[in-house]
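**Student:** sequence first, predicted coordinates after that:
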Amino acid sequence: MIHSDKISVSKDQVLIGATDLKVVDFFCGAGGMSCGFSQAGVKVLAGIDIEKQFEATYLANHKDAKFINENIIQYQPETLRADLNIDRYDDNLIFIGCSPCQYWSKINNNRHKSSYTNNLLYDFQRFIKYFMPGHIVVENVPGLLKEKNNHVLLDFLDFLTFNGYKSEYKIARTDHYGVPQKRNRFVLIASRIKKFISFPEPEVRKDMTVRNFIGKHKGFPVLPAGNMDPNDFMNSTASLSPKNQERIKMTPHDGGDRMAWKDNPNLQIAAYYDKDHYYRSIYGRLWWDRPSTTITTRFIATSCGRFTHPEEDRGLSLREGATLQTFPKDYKFKGGLVSISKQIGNAVPPEMARRIALSIIN
């Protein structure tokens, strides 16, 4: 069973020479990919991100790496080469590209803002063309495979083939890769030096449940809504309005949803009158014995999905969300409540990243 306190790497999983590999994590965010690759024995050289707010978190956990706060559109490969003193055509170099994905996501509230993210894969491609690293990893939303977005992916695949890369991609369910969460992700692995790409083997396991990762029995304290712990800020939870407190108290434990109070005129939400099939997960509780729903950037808000604790009358704490993302319990997050929840929700689950790294090492 996977230990939720800290995911360890056994000696037989990291082969001799693994430390020769090194990675540059583009669009690194809080460092989920960097965390997983580091756990697998790969040296993390740097994380690159336009968001300054990620810097403190990234450097707190990757002390030997650099954080490069640059807009990838303006940043130049030659500058990166000077900043990190890295060579071109290095077989041991890995480039990771997990670009923001609003344009390809099902959740797309701002089309103008999201259109900016549509071209980031092309900008990542500029760095690949200049450096020609030994390996490439791309992680994104499954929407990248939709017909309207196919030209972006097909252009990228053609570019890889033309430049001598062998590549494979798939839609991966995170609960088949050690993450207790229903989350489908597009994953691409490419190599210039290998003839065969090996994806990590999926595991269909019954222990990928909320119960096996969080709860009092796992060392998580019982907390009230609106808790702000000065000694451990990660035990913080979002506050609730009096009406939302009533809603949650009426929601049955272990998977209950808003149907429990839909006929209460004081609690029912006007937009959902006679629309029981609309967004039933809103204000819903997680199930103990199922994977969590996708941990989004707003997982601390009970009104934004099924993010209510299975039995306590509150939303998830920051640390609970991070643990369901498979961040180690000693991973340090810097910032306020909203900033940290965004960092956690945007991250690639480290355990999935670790398994991708091991597949490259092997």
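**Tutor:** Noted; the coordinates are in hand. Since the model is a prediction, treat every value here as computed from it, not as a measurement.
**Student:** going forward, measure contacts and count neighbours with C-alpha atoms only.
**Tutor:** Fine.
**Student:** what lies in contact with stretch 224-234?
**Tutor:** Stretch 224-234 is contacted by residues 235-240, 312-315, 317-319, 333 when judged by C-alpha atoms under 8 Å, 6 or more residues apart in numbering.
**Student:** run the chain-centre distance for that stretch.
**Tutor:** 23 Å (C-alpha atoms, centre = their mean, to the nearest Å).
**Student:** and if you look at stretch 54-63?
**Tutor:** 16 Å.
**Student:** ok, stretch 40-47 next?
**Tutor:** 17 Å.
**Student:** how about stretch 223-239?
**Tutor:** Distance of stretch 223-239 from the chain centroid (C-alpha atoms, centre = their mean) equals 22 Å.
**Student:** hmm, back to that, which one of the contacts of stretch 224-234 sits in the busiest neighbourhood?
**Tutor:** Sorting the contacts of stretch 224-234 by how many neighbours each has (other C-alpha atoms under 10 Å) puts G315 first, at 32 neighbours.
**Student:** wait, that one sits on G305?
**Tutor:** No: applying C-alpha atoms under 8 Å, one finds G315 not in contact with G305, separated by 10.2 Å.
**Student:** need the residues touching each of the two.
**Tutor:** Common contacts of G315 and G305 (C-alpha under 8 Å, 6+ apart): F299.
**Student:** strands along the stretch 151-300 of the chain, start to end?
**Tutor:** In the stretch 151-300 of the chain, the segments counted as strands under DSSP state E, counting those that start in this stretch are 166-173, 184-191.
**Student:** could you identify which of those is most buried?
**Tutor:** Highest mean neighbour count of the strands of the stretch 151-300 of the chain: strand 184-191, a mean of 21 (counted as mean count of other C-alpha atoms under 10 Å).
**Student:** here comes the other one, which I'd like you to weigh against the first:
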Amino acid sequence: MNVVDLFCGIGGVAHGLHQAEGFNTLFANDVDADMCESFKLNMPEVSVICDSIANVQFKQLIGKKKVDIVLGGPPCQAYSTSGKRLMEDPRAMLYQQYYRALVETQPQMFVYENVRGLLSMANGKLFDEVQRLFASLGYFVEAKVLNAADFGVPQERERVIVVGVRDGIKFEYPKPTHISAQKTNTDLFDGSLPSHITLGEAIGDLPFIAAGETGYEYSSAPQNDYQKLMRENAPKKLMNHSAASHGEALMRVIRNVPEGGIKKDIPEEFRPKSGFPNSYGRLWWNRPSMTITRNLGTPSSARCIHPKCDRALTTREGARLQSFPDDYVFYGSRSKMNLQIGNAVPPLLAKAIANQIKKALS
């Protein structure tokens, strides 16, 4: 099945398709140079066009090839409920370029991924416009919110998945493979699904390092199936498991954040005066991570403090929580790599969707 991968980032979707098998990516496109380099390092067989989507000539690129699926999620910052949500942001209008891609490639099916905030942007009018525009091309369009944690990703990450299909094609959204631990304690739970993978289960074999330190050796053999999956083709030495240094003032704050705590839980004498309510948040060891963002190394920005170490997450820990395997290579500075990871589609979520695409088009 021939795929066009738009807003491809570092290849979260492409890696998920590769795991599902049966897909051929004709080309991928993104405007960020570092992300394109990361994509190329991991999938050198795919042609990557590093340019604004507005400059991509789809008809020329595909020639006489048939396109089965167009995939992609425009940058989400304009829609995110944690951002300013400005309609004037040009990124909020990139769905129009996605529409142009559909017009020029005429795929059997498309998948459009974005943050849940897309549903409520401009009081829902933007999402209505997106659906109307895509449906005008003859697609049956539906949307559903999926939580990555329900599909084996150790992270609570809700995303809107908009799917459009031509007449005669039936697509069914993937059914969860995991369930919240809270639900396993209810009478409605039949015991057929395992609990969500926790942060501890995801990164427990990575060495506990202090702020400013780097770890190169695993602390143990794989302890569970998730760790085995992440380490299938792992290099002998860990990559990108380097903790940022924090100043003494920030270290005093971090040391006083309890597990699962946020700014309000810090004793008043150490509590920062500025910051959002969820700033300086520490994660839980026995729960999935909260949504990983580009600021996974910045304690003052989001809930990203390691549950047991007094520091922010490392790049490799962030990658694990997004379900990128340990042999996945990231290009650029630490902040650029963290941005790439935070903006990515978790490969395991992409794989679950890809398996349903195969069923729909078979």
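**Tutor:** Received it, and whenever you're ready, just let me know what you need. Every value quoted in this text rests on a predicted model; they were computed, and no experiment measured them.
**Student:** which outside residues touch the longest helix seen in the second structure?
**Tutor:** As assigned by DSSP state H, the longest helix anywhere in the second structure is helix 347-361. Identification of contacts with helix 347-361 of the second structure by C-alpha under 8 Å, 6+ apart yields 12-17, 19-20, 22, 148, 151-153, 169-174, 322-324.
**Student:** just the buried residues of it, please?
**Tutor:** 347-357, 361 (16 or more other C-alpha atoms under 10 Å).
**Student:** including distance to N114 of the second structure, could those residues go into a markdown table?
**Tutor:** Shown next, in a markdown table, are those (distance: C-alpha to C-alpha, whole Å):
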| residue | distance to N114 of the second structure |
| --- | --- |
| P347 | 15 |
| L348 | 16 |
| L349 | 13 |
| A350 | 13 |
| K351 | 16 |
| A352 | 16 |
| I353 | 14 |
| A354 | 16 |
| N355 | 19 |
| Q356 | 18 |
| I357 | 18 |
| L361 | 23 |
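**Student:** could you single out the nearest of those residues to G63 of the second structure?
**Tutor:** Comparing the buried residues of helix 347-361 of the second structure against G63 of the second structure with C-alpha to C-alpha places L361 closest, at 21.8 Å.
**Student:** what's the burial count for the counterpart of V46 of the second structure in the first structure?
**Tutor:** Using TM-score structural alignment as the criterion, the counterpart of V46 of the second structure in the first structure is A65. A65 of the first structure: 19 surrounding residues under other C-alpha under 10 Å.
**Student:** pretty sure A65 of the first structure sits against S38.
**Tutor:** No: in this structure, A65 of the first structure is not within contact of S38 by C-alpha under 8 Å, at 10.7 Å.
**Student:** overlap in contacts, those two.
**Tutor:** Residues touching both A65 of the first structure and S38 (C-alpha under 8 Å, 6+ apart): V44.
**Student:** may I have the secondary structure class of the aligned partner of Q39 of the first structure in the second structure?
**Tutor:** The equivalent of Q39 of the first structure in the second structure is Q19 (alignment by TM-score structural alignment). At Q19 of the second structure the chain is in helix, as set by DSSP: H, G, I helix; E, B strand; the rest coil.
**Student:** any idea how far Q19 of the second structure is from P44 of the second structure?
**Tutor:** Going from Q19 of the second structure to P44 of the second structure by C-alpha to C-alpha, to the nearest Å gives 16 Å.
**Student:** next: A92 of the second structure.
**Tutor:** From A92 of the second structure to P44 of the second structure the distance is 30 Å (C-alpha to C-alpha).
**Student:** settle it for me: which of those two has more neighbours?
**Tutor:** Higher neighbour count among A92 of the second structure and P44: A92, with 20 against 11, using other C-alpha under 10 Å.
**Student:** alignment lookup: the more buried one to the first structure.
**Tutor:** A92 of the second structure maps onto N118 in the first structure, by TM-score structural alignment.
**Student:** got it, and C36 of the second structure?
**Tutor:** In the first structure, C36 of the second structure lines up with E55, judged by TM-score structural alignment.
**Student:** element containing that match, please.
**Tutor:** Remark: E55 of the first structure resides in helix 55-61, with elements defined by DSSP states H and E.
**Student:** I'd like to know which elements that helix is packed against.
**Tutor:** In terms of contacts (3 or more C-alpha pairs under 8 Å, 6 or more residues apart in numbering; DSSP states H and E), helix 55-61 of the first structure is packed against strand 66-68.
**Student:** mind listing what K195 of the first structure touches?
**Tutor:** K166.
**Student:** tell me how far it lies from F333 of the first structure.
**Tutor:** 39 Å.
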